[in-house]
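>>> I'll drop the sequence and a predicted model, then ask my questions.
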Amino acid sequence: MSPLAAVAPDPTPDAPPESPARRFRRVRAHSARLAAPLSAEDAMVQSMPDASPAKWHLAHTTWFFERFILAARPGYRPFDADWDYLFNSYYQSVGPMHARPRRGMLSRPTLAQVQDYRAEIEARLLQRLDAGDLDDEALQRLELGLNHEQQHQELLLTDIKHALWCNPLWPAYRADLATVKGAASSLRWLAREECIATVGVPAWPAASAFAYDNESPAHRALVPAHALASRPVSNAEFREFVDDGGYREPGPWLSDGWAQLQTGGWQRPLYWQEDLEHAFTLGGVRPLDPHAPVAHLSYYEADAYARWAGARLPTETEWELAAAPLPVAGHFADDGRFEPQSAADTGGGAPLQLFGDVWEWTSSAYTAYPGYRPWQGSLGEYNGKFMCSQWVLRGGSCATPRGHVRASYRNFFPPDARWQFAGLRLARDA
């Protein structure tokens, strides 16, 4: 394994709690490792409005700590006042921001200047941490900022993958990434009787365990009898859909999905080559592992496949009910491979690969839980205002940092998004 792939592991459950300063250093160092293979030119590229340059990710995550922790103290002198405009993302209550589709135009500040910015803000924040100079609210914002940075670590990988794929040379992010292939596990159906389940979690920070505001409150939900597939859909299984004319026949497609297919010229999953045997990866073009979970599907593609297969996508409640009793274990970014992998069949009754490998589309629209309350102040813009025209994904991916997700974690994207490591698991009514 390349030294760049080495990541300080999360503390074991039996280890003493990690100090805020140590956790801050560890998370920030991981961002630097992910960016290390990129040239200044790589770090500036923005291949589409939905993606951001790596340089912007590095700066924005730093801005978050400066703006919401350091600048909360009266009299604070910013590193550069103009950067408050450049690196704000969508916090309207904080002030105006540079247009998202034009982030790739920011040749200045340079990558070196952004790295200096990161170092300076880290030094300022660590000085206050070491002095015990952060109150409870500031420490809560620190924890939020670290989870926010982990989200952007995943986006840095998925965004640079799309940017490099747009280059006719199809260059690798890292040519030394290991390829691991395994045998296919059989697909089984795991049935569950109708029940009333508690989903979601108590609101943080009232509850000690961190969770985003969209994961709360905990509430009861009626879950009809159903069955979930024991693993995600594989590349080989999805290829059967492609070979059967899945991208040529409108039958299994939602109307908006069929229109998007025609507009975008979709003929196969994003990054698959025309031969349906190879795919572009962060390690360059490589043979497609038929046994690994299919990835880079839009909601429309996942839904169409499920209909074609005589099944459906699970609801997010069904998914969480299956995941809640299980350990959060799987193939994550820390493994340093950045491609989904097949999993050995344990032969037990528990579903495989609910965590890691690929985010799993659900049939649930992204909306508020009963009794939802966004965080107070500007941080209330973090999740709630996006609860429109998006769909929920669960479980994390091979680009997600280990320790970042949990059974209640709700990711969300618009239904045409394809550049994330998103796949699907089938469900059906009992």
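On my side now, so go ahead. Numbering: from 1, shown residues only.
>>> use CA for all of it now, contacts and neighbours both
Fine.
>>> all strands for the stretch 201-350 of the chain, in order.
With DSSP state E, counting those that start in this stretch, the ranges of strands along the stretch 201-350 of the chain come out as 219-223, 226-229, 278-281, 284-287.
>>> Contacts for the second one, please.
The reference is to strand 226-229. The contact list for strand 226-229 (CA atoms under 8 Å, 6 or more residues apart in numbering) reads 187-194, 314, 351, 425-430.
>>> With the last one instead?
Contacts of strand 284-287 from elsewhere in the structure, counted by CA under 8 Å, 6+ apart, are 170, 171, 172, 173, 174, 175, 277, 278, 279, 280.
>>> Spit out the contact partners of the third one.
Applying CA under 8 Å, 6+ apart, one finds that residue 172 lies in contact with 164, 281, 282, 283, 284, 285.
>>> if I look at the nearest residue to it once chain neighbours are set aside, how far off is residue 55?
Using CA to CA, 6 or more residues apart in numbering and skipping the chain neighbours, the partner closest in space to residue 172 is residue 284 (4.2 Å). Distance of residue 284 to residue 55, computed by CA to CA, to the nearest Å: 21 Å.
>>> between the contacts of strand 284-287, which is nearest residue 76?
Top of the list for closeness to residue 76, among these and by CA to CA, is residue 173 at 38.4 Å.
>>> ok, and here's another one to check against it:
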Amino acid sequence: MSIDDHFKHVRNHSLFLCRNLITEDFSLQASEEVSPPKWHLAHTTWFFEQFILIPHLKDYHVKHPQFNFLFNSYYNSLGNRTARNQRGLMTRPSVSEVMDYREYVNEAMETLISNGDSKVLDLVILGLNHEQQHQELLVTDLKFSLWHNPLDPSVMDIGEYLEINPSPWIEIEEGVYEIGYQGNGFCFDNELNLHKVYLNPYKISGALVSNLEFLQFMEAGGYENPVYWHDEGWSWVKSHQAKSPLYWEYKEGNWSYYTLFGRKDIVWEAPVSHVNFYEAAAFANWKGKRLPTEFEWEVAQKDFHWGSRWEWCNSAYLPYPGFKIAPGALGEYNGKFMVNQMVLRGSSVATPENHSRPTYRNFFHPHFRWQFMGIRLAESI
């Protein structure tokens, strides 16, 4: 696929995800952590405008001088911006104006792509991967916001809870292994540089933890016993009165959960989802196991199926040896978040096609759980 076709495909997919939304849905923001669909559509457009068109397309004129304030996410070096918890307060620009903004930038980008040099085209690929990240966020943010509606709206079916097959545990021998991206394709800077790590022998589960297994943890008093929890995790349990994964509801003797396809009875053999790091680690402790490190996950991943859940790893999000923050505003993309966050590996049912690889390093604070986050167990030998 040419870069021009790839650009059109990715940009159209963002709109495809919104095909069943009503106008009011586009400005919905239920908490500070999530953003409205309209903002995602505009921010990804702003990214192309700010980082590619302004510096590289001669005589380009920005669509509106205040869009930099409205649609900047976290790039401090680019000036003041809308507070994250106020993105849903912007009734204007309207949805139709945001769509016009996307078309305006698309036309300019297609002109630039047709004449772009290799440096520009590399930035285009980065912009497309950035938009794919926001496509997943659009889906998960929308789910969280719609969940608050007692009508249980149905807007899309992405196969959130498909059954998994039991798989044997996999043994990995001790040794020195290479970690990190190698190849000529795209990767984010946090996947570089290729380096060696020594691993003690270990076993890792071939299957993710299921809803039924997690229910057994709940019924065994998992949320009531502090011995399984990190101290911060136990504080989170008490302050949030947590008793189950996000979106689960027990009513009239039946468990169900909210999905983007409406409320459904729980599929017990599907992988558990929407658990945070504290919950994942507590479950592992209850089972007498542990979470794998991100290096153990990467070495073993070729021997198991992954892709339905982002999988919590017992690894802090830190730079690889030789990591350097890129100059300019784009240097704020990954490096400044390498503190107080945990790594997740794999991908999820909300991850766009062709936006995953074994070296991809996702990361979130340990209390977050609105992404499709799941659990794979490991143990030392």
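Yep, that arrived. Computed from a predicted structure; not experimentally measured.
>>> Could you tell me the TM-score of the two chains?
The TM-score (TM-score structural alignment, normalised by the length of structure 2) is 0.96; 378 aligned residues with a CA RMSD of 1.5 Å.
>>> how about the helices in structure 1?
20-35, 40-44, 54-68, 83-87, 111-130, 136-166, 235-243, 255-264, 299-308, 316-323 (DSSP state H).
>>> Export those as CSV, with columns for distance to residue 384 of structure 1 and mean neighbour count.
Output for the helices of structure 1, formatted as CSV (distance: least, CA to CA, whole Å; neighbours: other CA atoms under 10 Å):
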stretch, distance to residue 384 of structure 1, mean neighbour count
helix 20-35, 25, 17
helix 40-44, 30, 19
helix 54-68, 18, 23
helix 83-87, 21, 18
helix 111-130, 28, 16
helix 136-166, 15, 20
helix 235-243, 34, 17
helix 255-264, 25, 14
helix 299-308, 21, 24
helix 316-323, 17, 21
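>>> got a markdown table for those, with distance to residue 201 of structure 1 too?
Shown next, in a markdown table, are the helices of structure 1 (distance: least, CA to CA, whole Å):
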| stretch | distance to residue 201 of structure 1 |
| --- | --- |
| helix 20-35 | 23 |
| helix 40-44 | 37 |
| helix 54-68 | 25 |
| helix 83-87 | 31 |
| helix 111-130 | 29 |
| helix 136-166 | 16 |
| helix 235-243 | 34 |
| helix 255-264 | 33 |
| helix 299-308 | 26 |
| helix 316-323 | 11 |
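>>> And for the residue nearest to residue 172 of structure 1, the neighbour number?
Neighbourhood size, residue 284 of structure 1 [other CA atoms under 10 Å]: 20.
>>> likewise residue 271 of structure 2?
Neighbours of residue 271 of structure 2 (other CA under 10 Å): 27.
>>> And it, how far from residue 169 of structure 2?
Residue 271 of structure 2 is 16 Å from residue 169 of structure 2, by CA to CA.
>>> Nearest to residue 303 of structure 1 among the contacts of residue 172 of structure 1?
residue 281 (23.9 Å).
>>> Just tell me what that closest one corresponds to in structure 2.
Aligned against structure 2 by TM-score structural alignment, residue 281 of structure 1 finds its counterpart in residue 259.
>>> again, but for residue 428 of structure 1
By TM-score structural alignment, residue 428 of structure 1 lines up with residue 379.
>>> State the number of residues packed around its match.
Counted with other CA under 10 Å, residue 379 of structure 2 comes out at 17.
>>> Correct me if wrong: it contacts residue 285.
No: Residue 379 of structure 2 is beyond contact range of residue 285, at 10.6 Å (criterion: CA atoms under 8 Å).
>>> What lines up with residue 173 of structure 1 in structure 2?
Matched by TM-score structural alignment, residue 173 of structure 1 corresponds to residue 155 in structure 2.
>>> Could you tell me how far that match is located from residue 270 of structure 2?
21 Å.
>>> Repeat that for residue 254 of structure 2.
Separation of residue 254 of structure 2 from residue 270 of structure 2 (CA to CA) stands at 17 Å.
>>> Which one's more surrounded, the two?
residue 270 (20 against 9).
>>> Could you list which residues are in contact with that one?
161, 162, 163, 164, 210, 211 are the contacts of residue 270 of structure 2 under CA under 8 Å, 6+ apart.
>>> Compare these and tell me which is most surrounded.
residue 210 (23 neighbours).
>>> Leaving out the residues flanking it, which one is nearest to the corresponding residue of structure 1 for it?
Counting by TM-score structural alignment, residue 210 of structure 2 lines up with residue 234 in structure 1. Using CA to CA, 6+ apart and skipping residues adjacent in sequence, the residue nearest residue 234 of structure 1 is residue 293, 4.1 Å away.
>>> Please report the distance of the aligned partner of the one you found in structure 2 from residue 162 of structure 2.
Superposed on structure 2 with TM-score structural alignment, residue 293 of structure 1 falls opposite residue 271. Counting by CA to CA, the separation of residue 271 of structure 2 from residue 162 of structure 2 is 8 Å.
>>> what's near enough to touch the alignment partner in structure 2 of residue 319 of structure 1?
By TM-score structural alignment, residue 319 of structure 1 lines up with residue 297 in structure 2. Shown in contact with residue 297 of structure 2 (CA under 8 Å, 6+ apart): 313, 345.
>>> just checking, residue 54 of structure 2 touches residue 60?
Yes: if you go by CA under 8 Å, residue 54 of structure 2 and residue 60 touch, sitting 6.3 Å apart.
>>> what about residue 286 of structure 1, how many residues close to it?
Neighbours of residue 286 of structure 1 under the rule other CA under 10 Å: 15.
>>> same thing with residue 185 of structure 2?
6.
>>> corresponding residue for it in structure 1?
Using TM-score structural alignment, residue 185 of structure 2 pairs with residue 209 in structure 1.
>>> Residue 316 of structure 2 too?
In structure 1, the residue paired with residue 316 of structure 2 is residue 365, using TM-score structural alignment.
>>> and if you look at residue 118 of structure 2?
Using TM-score structural alignment, residue 118 of structure 2 lines up with residue 136 in structure 1.
>>> and what of residue 242 of structure 2?
Using TM-score structural alignment, residue 242 of structure 2 lines up with residue 266 in structure 1.
>>> which non-adjacent residue is nearest its match?
In space, residue 266 of structure 1 is closest to residue 247, 7.1 Å off (CA to CA, 6+ apart).
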